[in-house]
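*Asks:* Predicted structure and sequence below. I'll ask about it afterward.
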Amino acid sequence: MRYKLSPLVLDKIRSNRGFSSDAQLAHEAGVTVGTISNIRRGATPSFKTAIRLLELADITDVRAAIVKVTEAPAA
């Protein structure tokens, strides 16, 4: 079973911090805009990046920030 970070975490950071772009969010998180874009598209961030984003979003319960990824059945 796989999990990914919910893009809503990124939206929460932008809203809470008054950011108008993912570039501002990326700068604050210390990552590239490409990393933010990849997370929005479903890529799993590094553990360090995930923790930093959770901190910026003021999320203390990781269960509120992850989404279970359903995998296609084996052929």
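*Replies:* Yes, it's here. Because the structure is predicted, anything quoted here is derived from the model rather than measured.
*Asks:* all contacts plus neighbour counts: C-alpha atoms, from now on.
*Replies:* Fine.
*Asks:* For the host helix or strand of K4, list every residue counted as buried.
*Replies:* Assigned by DSSP states H and E, K4 falls within strand 2-5. Buried residues in strand 2-5, counted by 16 or more other Cα atoms under 10 Å: 4-5.
*Asks:* Okay, one more to line up with it:
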Amino acid sequence: MATFTSSLPDHLLQLLEKKAKALGMPKNKLIEKALTIYLDQLNKNAYAQSFKRMANDKNLLTMAEEGMEDYLSQLEAEDEKD
């Protein structure tokens, strides 16, 4: 594990100390958990934004619809075999 050194505003450091004490965990573990959650949320937001952009892209919508038609055709062919 690598070491990282940073500064925090005094009020934030005080909040961190209080919360870490209340949770019974070291400050670095609380920061690690918080950062992991935050970065995961950023990724989820970026993913959601990509879907919003895709919803406005007529070419991608056409490709998706064509792909669904092929998929449904394959399902129907499988149903006929059974």
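*Replies:* In hand now; what should we look at? Because the structure is a prediction, the values reported are computed rather than measured.
*Asks:* what TM-score do we get after superposing?
*Replies:* Superposed pair, TM-score by TM-score structural alignment, normalised by the length of structure 1: 0.23. Supporting alignment: 38 aligned residues with a Cα RMSD of 4.4 Å.
*Asks:* Can you name every helix or strand that the strand holding K4 of structure 1 contacts?
*Replies:* Strand 2-5 of structure 1 is packed against strand 66-69, with contacts defined by 3 or more Cα pairs under 8 Å, 6 or more residues apart in numbering; DSSP states H and E.
*Asks:* Just the terminal-to-terminal distance for stretch 21-31 of structure 2.
*Replies:* Stretch 21-31 of structure 2 has an end-to-end distance of 13 Å (Cα to Cα, to the nearest Å).
*Asks:* so A29 of structure 1 makes contact with I51?
*Replies:* No: at 10.1 Å, A29 of structure 1 does not count as touching I51 under the criterion of Cα atoms under 8 Å.
*Asks:* More neighbours: the two, which one.
*Replies:* Neighbours were counted for A29 of structure 1 and for I51 using other Cα atoms under 10 Å; A29 has more, 18 against 15.
*Asks:* got the contact list for the more buried one?
*Replies:* Going by Cα atoms under 8 Å, 6 or more residues apart in numbering, A29 of structure 1 touches 49, 52-53, 56.
*Asks:* which of these has the most neighbours?
*Replies:* Ranking the contacts of A29 of structure 1 using other Cα under 10 Å puts L53 first, with 24 neighbours.
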